[in-house]
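Undergrad: Need a 3D model of the sequence below.
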Amino acid sequence: MTSPNRQRRRSISDHRSTPGRVPPSPGYASSKLNSSTDSARRNPVAAAWSLTGMFALCFSPPVSDNSKSLGDSEEFKSSSSVSNISRAGSQRGRGPNGGMSIGSYNVIQGKEPGIVKFTMEEIYQVTRNFSPSFKIGQGGFGAVYKAKLLDGNVVAVKRAKKSVYEKHLGVEFQSEIQTLSRVEHLNLVKFYGYLEQGDEKIIVVEYVPNGTLREHLDCTHGSVLDLAARIDIAIDVSHAITYLHMYIDHPIIHRDIKSSNILLTEHFRAKVADFGFARHAPDSDSGMTHVSTQVKGTAGYLDPEYLKTYQLTEKSDVYSFGVLLVELVTGRRPIEPKFELRERITAKWAMKRFIEGDAITVLDPRLDQTAANTLALQKILELALQCLAPRRQNRPTMKRCAEVLWTIRKDFREELSASNFRSFSTTSQRSSSLRE
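TA: Okay, the predicted model is just below:
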């Protein structure tokens, strides 16, 4: 666990200041989010966009002394009550995707929790020799199978591709198990163990039953997510990334924040997954401000400054989170090849519309244009604009993003209640008139 002094330094100073640059203030974005759309248009924000999503200029909002800080909330920190959602609704038996039961290998004498090494026999038993009926997905790392332990824990068994197994997959495998074994948070997938034997490389993690965020935005898994659920998901993700950046001994940069790496529970709580690209953040105690590394990530989410300089910081995750915010309110993928050129890069298109005062046109057409939705849309796009600043020092911290999203959710709920009351009052008046 990080010492209190070290936590305090990170919280106050953005924990990665570089001499000669101005770090985001603790009140970053608070006054902007209370402004109207007209006020946003009057700010000196340029809209010189490129197809890579690089923005020419961005503003730095003034300091707000009365900004409410939620950064020390336990929701940001390591959660002692790891989610049990994966256990709920699990089916016993041997039907399709039902999985087979094996022992509770996540608790073994002399083993650290999360550093459990499975045997090949155990993996074969749980997946019935990797039966196609247990396969639930296919990703860049390989195939994913569903299984269940004897203690009731439902797990996902990720098996690396053999046909294309190369050095980079080995690096991703090591990165994922090293990262997952060090973290524990309600909004991160839980790690159960791994296997490395010959050319077999397998990771066993919590099974999250409700698909990915991208599947829900595409409406290929369930019905349309309302805006309230999307705001909750954004807050969950911001908590997870804040925890990685600030509340573990050696902070971690995820480097691949995207909607297909966000899993949803049956109660629509978000869990961030896939740590194959994760890297340790620079050590502030040594004076480092970035990690020099080759570019990894997903097209459409990549930080343009990282692409240009090969300098990775926590603010690269912030940029990806900005793209995710745009994705949440528009429903579109970051890159839409079938759209006309001016709408192909979703973040570029949405930010341009927002700056021009026409934000409502980017709202997911499956969502109603209510007063509450319109208000939340404006504020979410304003936060996204700051996350997408071309220079990292002009982006807020993930902690600040979470605080702003809490405020947005509060305002959204208040407006929703007020709208419902106005609607009820109008209906009552009409009924009274008819009776008279």
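Undergrad: drop to CA atoms for contacts and neighbour counts, all remaining ones
TA: OK.
Undergrad: So for Ala240, what's the nearest residue that isn't a sequence neighbour?
TA: In space, and not counting its chain neighbours, Ala240 is closest to Asn187: 5.4 Å by CA to CA, 6 or more residues apart in numbering.
Undergrad: Over to Arg10?
TA: Once flanking residues are discounted, Arg10 sits nearest to Met246: 6.7 Å by CA to CA, 6+ apart.
Undergrad: my guess is that neighbour contacts Gln7, does it?
TA: Yes. Between Met246 and Gln7 there is a contact under CA atoms under 8 Å: 6.9 Å.
Undergrad: If you count surrounding residues, which of those two has more?
TA: In this view Met246 and Gln7 are compared by other CA atoms under 10 Å, and Met246 has more residues nearby, 27 against 17.
Undergrad: Contact partners for the more buried one?
TA: Applying CA atoms under 8 Å, 6 or more residues apart in numbering to Met246 gives the contacts Gln7, Arg10, Ser11.
Undergrad: In helices only, show me the residues you listed.
TA: Judged by DSSP state H, those include Gln7, Arg10, Ser11 as members of helices.
Undergrad: Could I get the full set of helices for the stretch 201-350 of the chain?
TA: Under the criterion DSSP state H, counting those that start in this stretch, the stretch 201-350 of the chain contains helices at 213-217, 227-246, 304-309, 314-330, 346-355.
Undergrad: Give me the distance between Leu186 and Leu264.
TA: According to CA to CA, to the nearest Å, Leu186 stands 12 Å off from Leu264.
Undergrad: Overlap in contacts, those two.
TA: Joint contacts of Leu186 and Leu264 (CA under 8 Å, 6+ apart) are Lys271.
Undergrad: Another sequence for comparison is provided below:
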Amino acid sequence: SVPNARCNPSKYLAEDCGKTAQIALLVAGIVFGAMVTCVTCVVYQLLKRRSASIRTKRSTKRLLSEASCAVPFYSYREIDRATDGFSDAKRLGTGAYGTVYAGRLGDGPLVAVKRIRQRDNDAGLGCVMHEVKLVSCVCHPNLVRLLGCCIEQGHQILVYEFMPNGTLAQHLQRERGPAAMPWTVRLRIAAETAKAIAYLHSEVDPPIYHRDVKSSNILLDHEYNSKVADFGLSRLGKASLGDSSHISTAPQGTPGYVDPQYHQNFHLSDRSDVYSFGVVLVEIITAMKAVDLNRPPSEVNLAQLAVDRIGRGRVDDIVDPYLDPHRDAWTLSSIHKVAELAFRCLAFHSEMRPSMAEVADELDQVQRSGWAPSADDAAFMSTSSSICSSSAASTRGTDRSWGAGRSRTERERAAANSSAVQDQTAKDAAESPVSVHERWFSDRSSPSSNSLLGNRSQH
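TA: Coordinates of the predicted model:
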């Protein structure tokens, strides 16, 4: 057999070639099979994702239909294009639930795009649906309008009307605009905000408790009209149970604004929003932050600071010197009346606080009592609105509180400008049921001394 092998090498060569071809075919088959499997898996995942997206859209539309809320849907591609891929240059701000961007849908006007922070899909959808149902089913000129939503590819996005003049907080902290906001503009914003919250409490059934009333959630349009925003923490109250009605829920909100009684006993009511609005009124008067760790320890919490000063008849100690309260009798008198109202809103016991309807009515009366446009108002209102992108940049780069940095000398100088005006104001104050020039002796209606700094909301 050996000689035959030497004489016929082609036979073995042919056998080797055949085996090689078989191996090559086998490898090719395995590779092809693997490729087919991979493609099949990819297609399956894409179809599954698309099917889930379709089911989510149908489920969302069904929920909205059941709630009688007609809200337009936008595709993720439209939203992504409108915000330049959620560019940082378009970012307006970041909150507890997500980030807000400026955008333009097609050739339409600017809009505010709220991108909900990524979380469990069901939780994210629930968050969106909660806010959509609340905002789309109410109608008030001082509530921000919901223009649409996007629920696609695991993203939950809400589209709101764009507010070119930013937030009240930005103006009070001098983070936006070339000039300080005049008192008459601040008072009008306070009155409009109070009307919007009163509408939620009194004219909606069941009532809506906002739960996060603060100056950064009060948006301003091109004419500085107030628009209350961010209903992410809002809850439906109990209908037609009187002023004592409440719901039991874990305290949530922003430190410095949370109702101390709600913080202690977990009872949320319309008076919880009243307390938060009282803090906003103090911010409007003082231009100080609700919580500022740069202030002395006893003054970190603005509500406590205000109650102490107002209760001891020392309102002038905390008034924003930019307001020049002694310029005329009406300005000084109206500031003191609003300070007195804020004091009552900040009462520890909720039953001692006025309702938001009463607050709105009092602010309207103060506004009408002697207001007349001034040169300062005209100059302020004529200033052009900043572009949203530059506003976002300035907001990120500036974190200063005018109220925290001003000196006692400035306050004393402002307080000593006009003794004649003080006499007139004292006369007006004497006619008030509870004068801010008198010591407040009722411990029962004073805000809690407990710090709210540890009450950071959990989401």
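Undergrad: Tell me how the two chains score on TM-score.
TA: The TM-score (TM-score structural alignment, normalised by the length of structure 1) is 0.66; 308 aligned residues with a CA RMSD of 2.6 Å.
Undergrad: rewinding a little: identify the residue of structure 2 aligned to the residue nearest to Ala240 of structure 1.
TA: Using TM-score structural alignment, the equivalent of Asn187 of structure 1 in structure 2 is Asn142.
Undergrad: Its match - how many residues pack around it?
TA: With other CA under 10 Å as criterion, Asn142 of structure 2 counts 22.
Undergrad: wouldn't it be in contact with Ala190 here?
TA: No. Between Asn142 of structure 2 and Ala190 there is no contact under CA under 8 Å: 10.9 Å.
Undergrad: list the contacts for Val144 of structure 1?
TA: Contacts for Val144 of structure 1 (CA under 8 Å, 6+ apart) come out as Lys135, Ile136, Gly137, Gln138, Ala156, Val157, Lys158, Arg159.
Undergrad: So which of those residues wins on neighbours?
TA: The most crowded member of the contacts of Val144 of structure 1, judged by other CA under 10 Å, is Val157 (28 neighbours).
Undergrad: could you measure it against Lys148 of structure 1, distance?
TA: 10 Å.
Undergrad: ok, now Phe339 of structure 1?
TA: Taken as CA to CA, the span from Phe339 of structure 1 to Lys148 of structure 1 is 43 Å.
Undergrad: which one of these two has more residues nearby?
TA: Lys148 (26 against 11).
Undergrad: where along the stretch 101-250 of structure 2 do the strands fall?
TA: Applying DSSP state E, counting those that start in this stretch to the stretch 101-250 of structure 2 gives strands spanning 110-116, 146-152, 155-161, 208-209, 218-220, 226-228, 235-236, 247-248.
Undergrad: Next, format these as TSV and append distance to Ala430 of structure 2.
TA: As requested, the strands of the stretch 101-250 of structure 2 are exported to TSV (distance: least, CA to CA, whole Å):
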stretch	distance to Ala430 of structure 2
strand 110-116	47
strand 146-152	46
strand 155-161	45
strand 208-209	35
strand 218-220	33
strand 226-228	32
strand 235-236	40
strand 247-248	39
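Undergrad: wait, which of those strands is closest to Tyr12 of structure 2?
TA: With CA to CA as the measure, strand 146-152 is the member of these nearest Tyr12 of structure 2 (63.6 Å).
Undergrad: okay, the angle between that closest one and strand 155-161?
TA: Counting by axes from the mean of the first three to the mean of the last three CA atoms, to 10 degrees, strand 146-152 of structure 2 lies at 170 degrees to strand 155-161.
Undergrad: Mean distance between strand 146-152 of structure 2 and structure 1 after superposition?
TA: The superposed strand 146-152 of structure 2 is, by mean CA distance after the TM-score superposition for structure 1, a mean 1.5 Å from where its aligned residues fall in structure 1.
Undergrad: what's the distance between that strand and the middle of its chain?
TA: 18 Å (CA atoms, centre = their mean, to the nearest Å).
Undergrad: related to what we said a few turns ago, show me the one of the helices of the stretch 201-350 of structure 1 that comes nearest Leu388 of structure 1.
TA: helix 314-330 (5.1 Å).
Undergrad: With structure 2 overlaid, report how far that closest one is off on average.
TA: With mean CA distance after the TM-score superposition for structure 1, helix 314-330 of structure 1 averages 0.6 Å from its match.
Undergrad: what's the offset of that helix from the middle of its chain?
TA: Using CA atoms, centre = their mean, the offset of helix 314-330 of structure 1 from its chain centre is 8 Å.
Undergrad: which bit of structure 2 covers it?
TA: The aligned range for helix 314-330 of structure 1 is 270-286, by TM-score structural alignment.
Undergrad: Kindly report the same for stretch 378-391 of structure 1.
TA: Per the alignment by TM-score structural alignment, stretch 378-391 of structure 1 matches residues 336-349 in structure 2.
Undergrad: Show me what Gln367 of structure 2 lines up with in structure 1.
TA: Aligned partner of Gln367 of structure 2 by TM-score structural alignment: Arg409.
Undergrad: Validate this expectation: that match resides in a strand.
TA: No. Under DSSP: H, G, I helix; E, B strand; the rest coil, Arg409 of structure 1 sits outside any strand and is assigned helix.
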